[in-house]
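A.B. asks: The sequence and its predicted three-dimensional model are supplied below.
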Amino acid sequence: MTTPDHPSPTPQSPLPTAKDRVYRSPAALAGGVLLLALMLWLGFDALFTGHGRAPWLALATMILLAPLLAAFTLRPAVFAGEDRLRVRNPFRVITLPWGEITGLRSGYSNEVVVKSGAKYQLWAIPVSLRARKKAVRRQARAETAARPGGRSGGSGESGTSGRSRAGAVAGAGSGAAFGFGGGQADGAEPSAPVRAETDQIMDYLRETLERRQQERTAQGEITVRWAYEVAGPMVAGAVLLAILLAMG
């Protein structure tokens, strides 16, 4: 007598892992594209229309400068995952498990500090003092607009003060629309302080560190890899340029 076949249980698929959050500097990306385009335009012009050693000098200069410009503008990025923070700086890639990180500091630059005491700068998240001052001014306008009967000037001011008060209210409203806080009705909860964009990113990284630092999957060793793909062409261009200049 045959027994009915029982289907073997299908193995459960692993839970999908969340994608890393990627942070780059839009200003650096835009500046890098413009500088590279300008360099290539001038370089190819000298390469195809120059005479004598000019084409060779243009070629050596492009080989030297192209990876250098890309390294400091297009390459920097920060990848924040659930288990580790990966920092891609101009000439190094540092992989930092959250368990090895002791803090994230913001001063004149944003840095990550590890247990050994080493510090790694976050090139992709630059500190903008101008953005911080702008956020402080926006926060002051929002607080002024949130006060009952808040005014931006004295009672004896002319119509200019009225326009200033209107601008303050408008600025607070636009800040609320973009998530920067703003004026609110009486009895409402106070809005969060206005922060510069890079400071908001650092706040998120600190929250992730606090949440994931003790997790088993967030432990491991710090790895540092040098960007030979950037240094190699630069060294070749520098050697070629030095030979051409030495030849006179």
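C.D. replies: Ah, there it is.

A.B. asks: only C-alpha atoms for contact and neighbour calcs from this point on.
C.D. replies: OK.

A.B. asks: what ranges do the strands span in this protein?
C.D. replies: Counting by DSSP state E, residue ranges of the strands within the chain are 21-23, 77-80, 84-88, 92-97, 101-106, 110-114, 119-121, 223-226.

A.B. asks: which one of the ones you listed has the most crowded surroundings?
C.D. replies: Comparing those by mean neighbour count (mean count of other CA atoms under 10 Å), strand 84-88 ranks first with a mean of 24.

A.B. asks: elements contacting that strand?
C.D. replies: For strand 84-88, the helices and strands in contact under the criterion 3 or more CA pairs under 8 Å, 6 or more residues apart in numbering; DSSP states H and E are strand 77-80, strand 92-97.

A.B. asks: Present those strands as a markdown table; the columns should include distance to Ala46.
C.D. replies: Formatted as a markdown table, the entries for the helices and strands packed on strand 84-88 read as follows, by distance: least, CA to CA, whole Å:
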| stretch | distance to Ala46 |
| --- | --- |
| strand 77-80 | 33 |
| strand 92-97 | 33 |
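
A.B. asks: Among those, which comes closest to Arg24?
C.D. replies: strand 77-80 (5.0 Å; CA to CA).

A.B. asks: which residues sit against the closest one?
C.D. replies: Contact with strand 77-80 is made by 20-25, 85-89, 122-125, 205, as judged by CA atoms under 8 Å, 6 or more residues apart in numbering.

A.B. asks: Relative to Asp199, which of those residues is nearest.
C.D. replies: Ile125 (8.9 Å).

A.B. asks: the longest helix in the chain is where?
C.D. replies: Of all the segments assigned as helix in the chain under DSSP state H, the longest by residue count is helix 26-49.

A.B. asks: Use this one as the comparison:
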Amino acid sequence: MTTPQEPQYADRSYRSTPGIVGGLLLLAFAAWIGGDALVTGEGRVPWIAAAGLLLVVPLVVAFTFRPVVYVNDDRMRVRNPFRTVDLPWASVADVRAGYSSEVVTRDGTTYQLWSVPVSLRERKKAARRQDRAAGTAGPEAARSAGADATIADLRELAERCAARPSAQGAPHVRWAYEIIAPALAGLVLLLVLLAV
């Protein structure tokens, strides 16, 4: 008799909605200011605006849209502004949230989870709710802070899936040259234009 296979699910993702909204607003502002300078500027102004946009747009994308944590039963993929780290669950020693969210590998390397921001204000509100729930006899549900709930989910996945044969291996880091190259090109072009 064979045991039934566990169902396979698509990657779950954890990202910051306020970060995405902030990124949209920053891109709209950059398009407004930069577009105006490109269209109505005279002399070197359109060139400086183009170089500034080439520098600013990749950085806004890197810090607002790019950060995300993908997880499945085999691994955690941490996509931060300038690099992507693939961590098989067996290589994860701990997932924790103090002043920031981070994952620690078995060899002691720490990677920040940019897409799981820690809000100390939200954490204090959750603690007050839990205190009130403990003091009342009613079935008031106590919620934890968003980052703490996410970290608890990730920690539970790491503990449950670390022994899977498909979750073995070493961490793999890849730099985000698609973000770094245009930003550096914009910086160099901007410096050259400002220097002449």
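C.D. replies: Nice, thanks for sending it over. Model, not experiment: these values are computed from the prediction.

A.B. asks: Please state their TM-score.
C.D. replies: Structural agreement between the two chains, given as a TM-score (TM-score structural alignment, normalised by the length of the second structure), stands at 0.93; 192 aligned residues with a CA RMSD of 1.5 Å.

A.B. asks: ok so, going back, determine which of the helices and strands packed on strand 84-88 of the first structure approaches Ala172 of the first structure most closely.
C.D. replies: The stretch from these with the least distance to Ala172 of the first structure (CA to CA) is strand 77-80; that distance is 31.0 Å.

A.B. asks: Counting by contacts, list what the longest helix of the first structure packs against.
C.D. replies: helix 54-73.

A.B. asks: equivalent range in the second structure for the helix it packs on?
C.D. replies: Residues 45-64 of the second structure are the counterpart of helix 54-73 of the first structure, counting by TM-score structural alignment.

A.B. asks: Please apply the same query to stretch 159-174 of the first structure.
C.D. replies: Under TM-score structural alignment, stretch 159-174 of the first structure has no counterpart anywhere in the second structure.

A.B. asks: In TSV: the strands of the first structure, plus distance to Ala70 of the first structure.
C.D. replies: Formatted as TSV, the entries for the strands of the first structure read as follows, by distance: least, CA to CA, whole Å:
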stretch	distance to Ala70 of the first structure
strand 21-23	16
strand 77-80	12
strand 84-88	12
strand 92-97	13
strand 101-106	25
strand 110-114	21
strand 119-121	18
strand 223-226	15
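
A.B. asks: among these, which is nearest Ala238 of the first structure?
C.D. replies: Between Ala238 of the first structure and the strands of the first structure, the shortest gap by CA to CA is with strand 223-226, which sits at 18.7 Å.

A.B. asks: okay but Arg225 of the first structure is in contact with Ile94, surely?
C.D. replies: Yes. Arg225 of the first structure lies in contact with Ile94 (CA atoms under 8 Å); the separation is 6.5 Å.

A.B. asks: if we can go back for a sec, the longest helix of the first structure vs the second structure, mean deviation?
C.D. replies: Superposing on the second structure places helix 26-49 of the first structure at an average distance of 0.6 Å from its equivalents, by mean CA distance after the TM-score superposition for the first structure.

A.B. asks: Tell me the mean distance between stretch 197-209 of the first structure and the second structure once they are aligned.
C.D. replies: Using mean CA distance after the TM-score superposition for the first structure, the mean distance for stretch 197-209 of the first structure is 0.7 Å.

A.B. asks: How far does that stretch sit from its chain's centre?
C.D. replies: The offset between the C-alpha centroid of stretch 197-209 of the first structure and the centroid of the whole chain comes to 11 Å, using CA atoms, centre = their mean, to the nearest Å.

A.B. asks: again with stretch 209-228 of the first structure
C.D. replies: With CA atoms, centre = their mean as the basis, the distance from the averaged C-alpha position of stretch 209-228 of the first structure to the chain average is 19 Å.

A.B. asks: which residues of the second structure does it align to?
C.D. replies: Alignment note (TM-score structural alignment): stretch 209-228 of the first structure is matched to residues 158-177 of the second structure.

A.B. asks: can you give me the end-to-end distance of the matching stretch?
C.D. replies: From the first residue to the last, stretch 158-177 of the second structure extends over 29 Å; the measure is CA to CA, to the nearest Å.

A.B. asks: What lies in contact with it?
C.D. replies: Identification of contacts with stretch 158-177 of the second structure by CA under 8 Å, 6+ apart yields 73-75, 81-92, 94.

A.B. asks: can you rerun that using 7 Å?
C.D. replies: Contacts made with stretch 158-177 of the second structure from outside it, assessed by CA atoms under 7 Å, 6 or more residues apart in numbering, are listed as 73-75, 82-92.

A.B. asks: I appreciate the help and will end here.
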